[in-house]
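Peer 1: Any chance you could fold what I've pasted below:
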Amino acid sequence: MASADPKAIAVEGLWKNNPALVQLLGLCPLLGVSNSVVNAIGLGFATLIVLTCSNLAVSLIRNHVTEAIRLPAFVMIIAAFTSCVELLMQAFTYELYQILGLFIPLIVTNCTVLGRADAFASKHSPLPSMLDGIMMGTGFALVLILLGAVREAIGQGTLFANMHLLFGSIAENWTITLIADYKKFLFAVLPPGAFVFMGFFIAIKNLIDAHQAAKASKEVATGSKRVRVTGQIS
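Peer 2: Reported below is the predicted structural model:
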């Protein structure tokens, strides 16, 4: 059973077991709509809400469903919260909802959401389950937003374009033009570009993990050597 320690849950969701960088789950929506920051924030926030609420609901019913209907019940819960998010987006961010299209209802089939419901929420109490949903959802959303920012910057030469689609008229002037008269780089905003940039992100994370592991091993070896030397002197 996964640890219910808050610090461990946070580290797992944000780094060690990040859904996008480690588990490689939910790649279809992640790569499909991450061509701008506003799209990434919209989908990331929607996934975060569904993941958190689903984890809480699954945790609350975990002792009241039989093994035979466990997974169908989880799917129904996820579908219900996805429908709520979809209706809210239709009501308040309709233009963004139209841009994201099928990727909002497809949150139901996101393996990250069902995976956390089955692997964590069905085995833990509500508070750790909610925290797990928040951290896993945040980890997924951060990767999505970072990918969206890189693709928008390289592909269009801007950042935070069309943010009014999500935040309203207050965000109409949030666009940052990085290069004036930029010749758009189409590859970056198409799905193949998303695969390439995602590969770079995964490689960078693996390099950081390898460096930290080597550093930890070196510290352990140094500590053991000091203990041996101290013992010989004594």
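Peer 1: make it CA atoms for all contacts and neighbour counts henceforth
Peer 2: Noted.
Peer 1: in the chain, which spans are strands?
Peer 2: 158-159, 176-177 (DSSP state E).
Peer 1: any chance of the ones you listed in TSV, with mean neighbour count too?
Peer 2: Below are the strands of the chain laid out as TSV (neighbours: other Cα atoms under 10 Å):
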stretch	mean neighbour count
strand 158-159	22
strand 176-177	14
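Peer 1: and residue 105, which of these is closest to it?
Peer 2: Among the strands of the chain, strand 158-159 comes nearest to residue 105, with 26.7 Å by Cα to Cα.
Peer 1: Give me the contacts around that closest one.
Peer 2: 36, 37, 149, 152, 153, 175, 176, 177, 178, 179 (Cα atoms under 8 Å, 6 or more residues apart in numbering).
Peer 1: and the residue nearest the centre of the chain, what does it touch?
Peer 2: Nearest residue to the geometric centre of the chain (Cα atoms, centre = their mean): residue 140, 0.4 Å. Counting by Cα under 8 Å, 6+ apart, residue 140 touches 14, 18, 19, 20, 44.
Peer 1: where does residue 14 sit relative to residue 165, distance-wise?
Peer 2: Distance from residue 14 to residue 165, counting by Cα to Cα, to the nearest Å: 27 Å.
Peer 1: cool, residue 130 as well?
Peer 2: Going from residue 130 to residue 165 by Cα to Cα gives 28 Å.
Peer 1: Likewise for residue 128?
Peer 2: 33 Å.
Peer 1: what about the longest helix in the chain?
Peer 2: helix 191-233 (DSSP state H).
Peer 1: next one: it to chain centre, how far?
Peer 2: 23 Å (Cα atoms, centre = their mean, to the nearest Å).
Peer 1: And that helix, what does it pack against?
Peer 2: Here helix 191-233 touches helix 27-32, helix 126-156, going by 3 or more Cα pairs under 8 Å, 6 or more residues apart in numbering; DSSP states H and E.
Peer 1: so of those helices, which one's packed in deepest?
Peer 2: Here the criterion is mean neighbour count by mean count of other Cα atoms under 10 Å, and of the helices and strands packed on helix 191-233 the winner is helix 126-156, at a mean of 24.
Peer 1: now the other sequence, so there's something to compare against:
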Amino acid sequence: MALFSKQNREALIEPLNANNPIMVQVLGICSSLAVTSQLKPAIVMGLAVTVITAFSNVIISLIRKTIPNRIRIIVQLVVVAALVTIVSQILKAFVYDVSVQLSVYVGLIITNCILMGRLEAFAMMNKPWPSFLDGIGNGLGYAMILVIVGAVREFLGRGSLLGFTILPQGLYDCGYMNNGMMTMPAMALILLGCVIWVHRAFFQKEEKK
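Peer 2: Alright, predicted model coming up:
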């Protein structure tokens, strides 16, 4: 099988749009609401989930034929927990401030619905390379939504992106004020709902055509 056959390309590309884990499958909602008050933690969380999903898919795919069916979920959790621990320690070593912002949500990747769903639905039935691409695709699809919501919330709520002020001081001198509601958890839910609504409305329109 070619490395980038049609099936492999679909495994990588479909989760970015047509089968996005958040917009279509409505998975991973809790963490996507919790870590998107600013863009930087949203990016780091998205990358962490992508790396863990990709490599856990590969590991489970490699050992899938040796895992007894009765304990497959336990084995999957052990693999994911090991990878989450490694990623958590790397974040603490290199981006400690972000790891503090992410708090317990890095540890909760262990129970992320997207990750566990891909292990059970894809990695257990496919070879390592397609499983790796599937993990990358679903991780990036998840990260993409986090980045969109995080960027909008930080820009409108703080007037900055990645901690750098974007809006000129003159705008504030004219009376502009940052929207403090954007920093509140409720706005994450509203923005995410808008993203899902726009996505589904667009694709429903395309399908009707």
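Peer 1: sorry, back to before: out of the helices and strands packed on helix 191-233 of structure 1, the one nearest residue 191 of structure 1 is which?
Peer 2: helix 27-32 (6.2 Å).
Peer 1: what about the closest one, how far off from structure 2?
Peer 2: Compared with structure 2 after fitting, helix 27-32 of structure 1 has a mean deviation of 0.7 Å; criterion: mean Cα distance after the TM-score superposition for structure 1.
Peer 1: what's the matching range in structure 2 for that helix?
Peer 2: Helix 27-32 of structure 1 corresponds to residues 29-34 of structure 2 when matched by TM-score structural alignment.
Peer 1: Residues contacting the matching stretch, please?
Peer 2: Here stretch 29-34 of structure 2 has contacts from 22, 42, 105, 145, 146, 185, 188, 189, 192, using Cα under 8 Å, 6+ apart.
Peer 1: Pull the number of nearby residues for residue 223 of structure 1.
Peer 2: Residues contacting residue 223 of structure 1 under the criterion other Cα atoms under 10 Å number 12.
Peer 1: list the contacts for residue 49 of structure 2?
Peer 2: Contact analysis of residue 49 of structure 2 by Cα under 8 Å, 6+ apart lists 109, 115, 139, 143.
Peer 1: if we can go back for a sec, which of the contacts of stretch 29-34 of structure 2 are buried?
Peer 2: Listed as buried from the contacts of stretch 29-34 of structure 2 are 22, 42, 105, 145, 146, 188, 189, 192; burial here means 16 or more other Cα atoms under 10 Å.
Peer 1: of all those residues, which two lie farthest apart?
Peer 2: By the measure Cα to Cα, 105 and 192 form the most distant pair in those, at 18.1 Å.
Peer 1: Next up, the contacts around residue 180 of structure 2.
Peer 2: Per Cα under 8 Å, 6+ apart, neighbours of residue 180 of structure 2: 157, 158.
Peer 1: still on that earlier bit, nearest to residue 225 of structure 1, of the strands of structure 1?
Peer 2: strand 158-159 (51.2 Å).
Peer 1: after superposition, how close is the closest one to structure 2?
Peer 2: Looks like 1.5 Å for strand 158-159 of structure 1 (mean Cα distance after the TM-score superposition for structure 1).
Peer 1: so that strand matches what in structure 2?
Peer 2: By TM-score structural alignment, strand 158-159 of structure 1 lines up with residues 160-161 in structure 2.
Peer 1: can I get the strands of structure 1 in a markdown table with distance to residue 212 of structure 1?
Peer 2: Output for the strands of structure 1, formatted as a markdown table (distance: least, Cα to Cα, whole Å):
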| stretch | distance to residue 212 of structure 1 |
| --- | --- |
| strand 158-159 | 32 |
| strand 176-177 | 35 |
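Peer 1: which one of these lies closest to residue 85 of structure 1?
Peer 2: Per Cα to Cα, nearest to residue 85 of structure 1 of the strands of structure 1: strand 158-159, 25.7 Å.
Peer 1: what about residue 16 of structure 2, distance to residue 159 of structure 2?
Peer 2: Distance from residue 16 of structure 2 to residue 159 of structure 2, by Cα to Cα: 28 Å.
Peer 1: Going by the alignment, residue 197 of structure 1 corresponds to which residue in structure 2?
Peer 2: In structure 2, residue 197 of structure 1 lands on residue 191 (TM-score structural alignment).
Peer 1: quick one: contacts for its match?
Peer 2: Residue 191 of structure 2 touches residue 149, counting by Cα under 8 Å, 6+ apart.
Peer 1: Could you do residue 22 of structure 1 as well?
Peer 2: 16, 202.
Peer 1: same deal with residue 188 of structure 1?
Peer 2: In this structure, residue 188 of structure 1 makes contact with 35, 151, 152, 154, 155, 194, judged by Cα under 8 Å, 6+ apart.
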